[in-house]
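In: no sequence on hand, only this structure:
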């Protein structure tokens, strides 16, 4: 389910040096949490619930819509590697479309992501909808 390297564009900086590949214009790289975001929050300490919880219908619809529009879907979860098989089974069982999954996201929240690419963050507050643009204050490095 990985996106092909053909979907990445070769990019050069102003000095003509090769830099990290980027997605084509308009394609987003979604990193989506699982527990508490696309289904009820299931703690790692209760793995028996991972296969039986139900997805949030709006999450299933919107995630699959984004996938069908050509965006990259990666699930990023605090579930551990030992939960990969049941998690992939659950995603397939409920017909989620995705490209990859990253396990072992740090638990506890209050994330601050630092990257050499543009990062946008959206906090899930109980309702999955299409995204809208709003201006907010963000923390940045002091130039």
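Out: That came in fine, so what should we check first? Fair warning: this is a prediction, and the values are worked out from it, not measured in the lab.

In: CA only for contacts and neighbour counts going forward, please
Out: Noted.

In: remind me, longest helix of the protein?
Out: For the chain, the longest helix by residue count, based on DSSP state H, is helix 57-68.

In: ok, structure two:
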């Protein structure tokens, strides 16, 4: 959803196409849960910064969750990549 230079989340900038896609899914009645690993490794609390960024870019969601373990890959039986979402629901 954003570009993060040097893992400094205070500098994160939204990807407008991704925000638009997620908002369309939200508007169509899909439940949007954001699950982030922000701060998992460093112990920095990015919650308020993240909430402000999401509000500022107008991203609509139902729930924001922190504490996702940092990993190289996530395997999930309900997982879909942003590219797959774009293919399925359009730009």
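Out: The structure has been received and is ready for your questions. The structure presented is a predicted model; accordingly, all values stated were derived computationally and were not measured.

In: follow-up on the earlier one: so where is the longest helix of structure 1 in structure 2?
Out: The aligned range for helix 57-68 of structure 1 in structure 2 is 16-27, by TM-score structural alignment.

In: how big is the offset of that stretch relative to structure 1?
Out: Stretch 16-27 of structure 2, aligned to structure 1 and superposed, deviates on average by 0.6 Å (mean Cα distance after the TM-score superposition for structure 1).

In: which of the residues in that stretch are buried?
Out: Judged by neighbour count (16 or more other Cα atoms under 10 Å), stretch 16-27 of structure 2 contains these buried residues: 18, 19, 20, 21, 22, 23, 24, 25, 26.

In: same check, this time on stretch 27-41 of structure 2
Out: 36, 38, 39.

In: contact partners of stretch 35-52 of structure 2?
Out: With contacts defined as Cα atoms under 8 Å, 6 or more residues apart in numbering, stretch 35-52 of structure 2 is touched by 9, 10, 64, 65, 66, 67, 68, 69, 70.

In: touching stretch 101-111 of structure 1 from outside, list them.
Out: 74, 75, 76, 77, 78, 79, 80, 81, 84.

In: got the end-to-end distance for that stretch?
Out: 18 Å (Cα to Cα, to the nearest Å).

In: list the buried residues of it.
Out: 101, 102, 103.

In: where does it end up in structure 2?
Out: Against structure 2, stretch 101-111 of structure 1 falls on residues 64-74 (TM-score structural alignment).

In: again with stretch 21-29 of structure 1
Out: Under TM-score structural alignment, there is no match for stretch 21-29 of structure 1 anywhere in structure 2.

In: follow-up on the earlier one: okay, the contacts of stretch 101-111 of structure 1 in JSON lines with secondary structure and distance to residue 11 of structure 1 next?
Out: Below are the contacts of stretch 101-111 of structure 1 laid out as JSON lines (DSSP: H, G, I helix; E, B strand; the rest coil; distance: Cα to Cα, whole Å):
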{"residue": "74", "secondary structure": "strand", "distance to residue 11 of structure 1": "22"}
{"residue": "75", "secondary structure": "strand", "distance to residue 11 of structure 1": "26"}
{"residue": "76", "secondary structure": "strand", "distance to residue 11 of structure 1": "26"}
{"residue": "77", "secondary structure": "coil", "distance to residue 11 of structure 1": "30"}
{"residue": "78", "secondary structure": "coil", "distance to residue 11 of structure 1": "32"}
{"residue": "79", "secondary structure": "coil", "distance to residue 11 of structure 1": "34"}
{"residue": "80", "secondary structure": "coil", "distance to residue 11 of structure 1": "34"}
{"residue": "81", "secondary structure": "helix", "distance to residue 11 of structure 1": "33"}
{"residue": "84", "secondary structure": "helix", "distance to residue 11 of structure 1": "34"}
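
In: that'll do, ta.
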